[in-house]
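Peer 1: Sharing a model prediction with you, sequence too.
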Amino acid sequence: MGMKKLIYIFIVVCVLPAFGFAQEKNASKEELQVHNINGKEYYIHIVEAGNTLYAISRKYAISVDDLKKENPRLSEALTIGDRLMIPLNNIKVKDLKKSPEIDGNFLLHEVRNKSTLYSLAKEYNIEINDILAANPALDQGLKKGMTLKIPVAKIKSEQNTDEYIKPAELSPYITHKVQGKETLYALSKKYNVEQDSILKVNDGLAGGLKVGQLINIPILKETKKEPLETAVVYDSNAVKQGYALSLLLPLYVDSLENLTDTNYHQTQKKRKKLLNKAQYGIEFYQGFKIAADSMAKLGLNLEVRLFDTAHDTARVNQILKDSSFKATDLIIGPLYLEEFMLAADYAKRNKINIVSPVKQSNKILLGNNFVSKVATSEPIRNRFLAQYMADSLRGEQVIMVYPDNFKDRNRAKSLKQIYYDQTSALQDTNAAGGLVEVMWMQGDFDKLKEKLIEEEMNTLIVPSDNQAFVTQFLTQLNLLEIENIQVFGLEEWQNFQNIDVNYFQNLNVHLVVSEYIDYQSERMQSFERLFYRYYELMPEKFSVLGFDVGMYYLGLLNNYGLNFEVMFLGLQEEQLGRKFEFLKTGIESGYENHSVYLIRYADFQRYRVY
């Protein structure tokens, strides 16, 4: 019954509906779209490489002074990626109609009637020879309708300063969200900058550091910059009447439909193999559909378009070339790295937000601030473990044990450094000296036994995902039958099939994980009942993931529209199996989720500690 039901669901959900989407807007018209922000009307200009204050002021027919007044951060430097607010009230409408466009370091001027090189040089305060040098076609004479390049760098500023014609530069900061018990000292060590430098670019931090506060960390140079909160504004124009969402999942529909084999058993074998491969996509969609239906009841007007990627880059490229795909407001998937990179590049070019719902390399976030990654990376989980060691295991006998291999040595080294940074920040020298290291070699168990103290709690940190080592180590440790012991391990241990479950109970094992489902909670049990009504099946983990991703992102669309930067930096939620706590990974990079749990094994169940 279960497999038949699964196949039925698969056939139903994989029919791709041909939704009618609006045509892609003209790029220039979209750029001059009116945004209502805090009760005032603005155009929004995204600063690109080569832009200057002068060029932007000419493009929008607004004075540089008015531009700087509305955007206080411009008192320091124009940086690539800045969102400049152009107030409509200050625009000279008559001049706007004939204002030049910007092309890198040039203004593009369309020659009008009675224009001469002299009048153009006077208009832009530039030498005639500089115009001639940038426009070789002028050898044939100046003609109406020609587009001339005006080199901004050659313009002579009336204010006698280079500030107005200086090209935009990379931002000199990264943004840091303050975590619990973080100090200026710890931040200065983490980013290798002086404490005074951090204070200088954050107006002295008169109120001190506060958990959740966003502060600037100087990277390239020390300059004063407004906190990020002032740059992140709510844009009412990003709230729409309805939204289009594209879901890219590996479903293998064509392969299943085209199965042909004279041998019935061979056909069934191939079908089963394809369905196993499609299982994750099917389960994810099942949970996501329930979330979409739930949000529709709350008033969200949503069109979901389901695309079968078939784990095929050629298929993904074909999907991305579909003209209707450009009209989407949000992309979820694909699930495989190579395919996701193709879709992410497309999303960046077309300024569409895209979600990676599964574990992927953090390289998907680099240089693409339209990407958000739901699965928490190993460095984030390890940082949590080190902070927990410093904050909650102080005063205990803490022994870190790891095998002698490159990967585990590096992980242990990183963990130890973060631990020492945390204990130094807490000014707890006793805690910092309480960490004992044991690099595990074959036959070293007696050396470890000597370090255990029967009368005290012995805490063993084992930062290894080497299954052979972990299995052997826990087996030998369990033979000691020591009561005062607790072992902290990694998320990967959950998938080790050859470890006796009794060891996890006897050794009081704790694991740092990125997701946790409490099957005893009323909320989860309610979801299981609803899921069964939909599919006559009980939900799997990927169905819970699909539901969680759907509820979070669709909830954001319903409440905040496409104000994604506001969402990620200002809203934290917890769904059935994971938290959603996003932090930006870099100036021009995407957002990573910091969902972390600490679970403990007892009474043959998993309990949430944190």
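Peer 2: Looks like it arrived, so ask away.
Peer 1: When you work out contacts or count neighbours from here on, use the C-alpha atoms and nothing else.
Peer 2: Fine.
Peer 1: how much distance is there from stretch 420-429 to the middle of the chain?
Peer 2: 30 Å (C-alpha atoms, centre = their mean, to the nearest Å).
Peer 1: contacting residues around it?
Peer 2: For stretch 420-429, the external contacting residues (C-alpha atoms under 8 Å, 6 or more residues apart in numbering) are 181-183, 185-186, 189-190, 386-387, 390-391, 431-432.
Peer 1: Out of these, which two sit at the greatest distance?
Peer 2: Maximum pairwise distance in these, criterion C-alpha to C-alpha, is 19.1 Å, between 190 and 431.
Peer 1: Comparison target, given below:
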Amino acid sequence: MNFNKVIFILAFLFCVTLQAQKFETHAVKQGETLESIAKKYQVTPYAILKLNPEVKNGVKANTIVVIPVSEKSQTQPGGNSNIAGPEGNVERFIEHKAKRKETLYSIAKEYNISVDDIKRYNKELYSRQLKRNEIVQIPVFSAVANTGSVPQVREGLVAHRVAPKEGPWRIAYEHGITVDSLKTINPSMKEVLKEGDTLWVPFVAGNNKKPVEVDAYNYYTVLPKEGFYRLKVKLGVTQAEVEALNPEVKTDGLKAGMVIKLPKNKMGELTVNNGQLIEKFSLLDSLNYDQKSTLAIVLPFKLDELNFENIDSNKEKIKRDKLLSVSLDFYTGALMAIDSVKKLGLSLDVKVFDSGANDAKVGQLASSGKLTNVNAIIGPILPSTFNRVSSAVRSSNTPIFAPFSNKGLQMYSNVYQTLPPDDLLREKMLKYIKNNATNKNVIIIADKNNAAIKSKLQALVPGAKVINPIEDKFIRLDEINPFLSSEKENWVVVETNSIPLLTNITGVVNSAQTPEYKITLLTTLKGDAYDSDNISNMHLSNLHFHFPTIDKLSDVNANFSKQFDAKYGTTPNRYATRGFDLTMDVILRLAYNKNLDYVSAKVSETEYVENKFDYKKGLSGGYYNTALYIVKYDNLEIKEAKNDANLNSNILGSTSN
């Protein structure tokens, strides 16, 4: 027989065997050894070691090991991998203390039983509601005959339904096992989990699950042969810090695959994805040069309105027509990106279409079928025309990217909103303030239109002082002076989009700053009022003004700016730079994998000249860019603000191109 075929058959048989293997979990008790556990489950010590390499130096009490179920043990009474339910015998009870806002339904879901099961053994709950701190008896059923439905419990394991944004590390951490053990129990587990996937996990009583607190900590999966010294070099975290947050490490030591909790500010050069510290991911290092991608760019060039025999007339039209001007600027940047990727050796076919100035033009394009055989679409710009095109390609699930809109979009499953929504800008800035307001004297100034955000700030920063503008028009210097501290840095958070009020506030606060009083100005959302000529950039710079933004200014001496100037004879504006950044990102994602749903889950944040992208799937469909910057004025320049307590809790990787 052909040698390659032999290898293939053996590999196939191995996979089948692996899929058929069944497992149990065992909580190690004091005095137990590897040999005694193996004898109990009628397997060899080697079989346990194979699934739990971390116990090669012996097992330790209060840890969990994965046990392969032998054919012999499966035939013993109670050894079936079957569902548990009300028809089974109750083996024991677990005492559950009801928490605030907890319901019978949520408790039943936590223990994979029904509400009726709980009421059956807590009869007082038939006639009244569950009370906070009440002790509820939770029945644990023995296995019964399999009915052919999806199993919910099997020999110490329970079925766990994957929640949104839940990765393997989080599931392993909550259930007290390593990621490797989770993979062993679930050999067909995919690299990227999807909401609704079902995995086997050890049974852990709800109150005993280890909570994941991504707002307060980061989490890290220990690599093979990684000790405390390596963690110190890699993350800047000491052994004492690790052991303080992870008591099991003090008794059991570090194990490969173990998920440990770490302080937010200890992350080294790693990046964060939903609380997990991981190595940075580079798209440029992962491109598939053998596949060809097709990209469509749809912009309102309004070619029907241009007179190609009269250049001066066209120049005047471009100056007057803001939409046309933005489209051309964006397109020049896109062309720079296309040239760049072709120099990398990528195979790319680009189709450019004019969406025109009205819905009729874009309607013709949408119904023409010209956009059906492309891998991705960028544009159109206006929400109305964008929605027309996104609806037309919805049935083919062609990814379509909105270059400038974060409002008015129909968020179909194939839509990518590339501008973060305003709510997210505010949310990230609120987190920045919360994480960095320690030892700051916080003063809030908000008009009546921003009463809601004022309340949020007061809740986040207890003890913050509040100044209410007089008739929503102005504040006085003698109102702010009594609130200033000479011992702490003063943070003045301003919430208004009124030009007269903002002009007054920035002037007054700037006047209040003296060598004795250090003042920083902040806002959770920088509105159009800040662009008014009445607002002094000198005042904003003096006050080191901090705000969230979708992009940051790039250096005019950067490579992109120099190359753009050499090609077009001018420096790129923000629209041209965005055209480069967005087009480059879409092309590189396609070159990595044409399934952009997979890419969004796997790659996440990428960063270019002035923009970065980190797409997360929305609850109602479509993808939202969640990547943004917190920036500050510094000597009349805008620079990225350093965050003392890591902000980017939803980042998987970063690619600087």
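Peer 2: Received the coordinates, thanks. All of these numbers come straight from a predicted model, not from anything done at the bench.
Peer 1: And the TM-score, once the two are fitted together?
Peer 2: The TM-score (TM-score structural alignment, normalised by the length of structure 1) is 0.57; 393 aligned residues with a C-alpha RMSD of 4.0 Å.
Peer 1: Tell me which of residue 190 and residue 431 of structure 1 has more neighbours.
Peer 2: Between residue 190 of structure 1 and residue 431, counting by other C-alpha atoms under 10 Å, residue 431 is the more crowded of the two (23 against 12).
Peer 1: Leaving out sequence neighbours, find the closest residue to the more buried one.
Peer 2: residue 394 (5.3 Å; C-alpha to C-alpha, 6 or more residues apart in numbering).
Peer 1: Name the SS class of the one you found, please.
Peer 2: Secondary structure, DSSP: H, G, I helix; E, B strand; the rest coil: residue 394 of structure 1 is coil.
Peer 1: Residue in structure 2 paired with it?
Peer 2: Alignment note: residue 394 of structure 1 maps to residue 438 in structure 2; criterion TM-score structural alignment.
Peer 1: Next, count neighbours for its match.
Peer 2: Residues lying near residue 438 of structure 2 (other C-alpha under 10 Å) number 11.
Peer 1: For residue 64 of structure 2, see how far away it is.
Peer 2: Using C-alpha to C-alpha, to the nearest Å, we find residue 438 of structure 2 at a distance of 39 Å from residue 64 of structure 2.
Peer 1: now do residue 595 of structure 2
Peer 2: 38 Å.
Peer 1: between the two, which one's more packed in?
Peer 2: Taking neighbours as other C-alpha under 10 Å, residue 595 of structure 2 and residue 64 compare with residue 64 leading, 20 against 14.
Peer 1: hang on, that one packs against residue 25?
Peer 2: Yes: between residue 64 of structure 2 and residue 25 there is a contact under C-alpha atoms under 8 Å: 6.5 Å.
Peer 1: mind checking how far whichever residue in structure 1 pairs up with residue 603 of structure 2 is from residue 584 of structure 1?
Peer 2: Aligned counterpart of residue 603 of structure 2 in structure 1: residue 570 (TM-score structural alignment). Counting by C-alpha to C-alpha, the separation of residue 570 of structure 1 from residue 584 of structure 1 is 12 Å.
Peer 1: Have a look at those two and say which one is more surrounded.
Peer 2: Neighbour totals were compared for residue 570 of structure 1 and residue 584, and residue 584 leads with 22 against 14 (other C-alpha under 10 Å).
Peer 1: Skipping adjacent residues, who's closest to that one in space?
Peer 2: Per C-alpha to C-alpha, 6+ apart, closest to residue 584 of structure 1 is residue 591, 4.4 Å.
Peer 1: shouldn't the one you found be in contact with residue 369?
Peer 2: Yes: the pair residue 591 of structure 1 and residue 369 passes the contact test of C-alpha under 8 Å, sitting 7.1 Å apart.
Peer 1: The aligned partner of residue 452 of structure 2 in structure 1 and residue 402 of structure 1, how far apart?
Peer 2: Correspondence of residue 452 of structure 2 to structure 1, assessed by TM-score structural alignment: residue 410. The gap separating residue 410 of structure 1 from residue 402 of structure 1 is 10 Å, by C-alpha to C-alpha.
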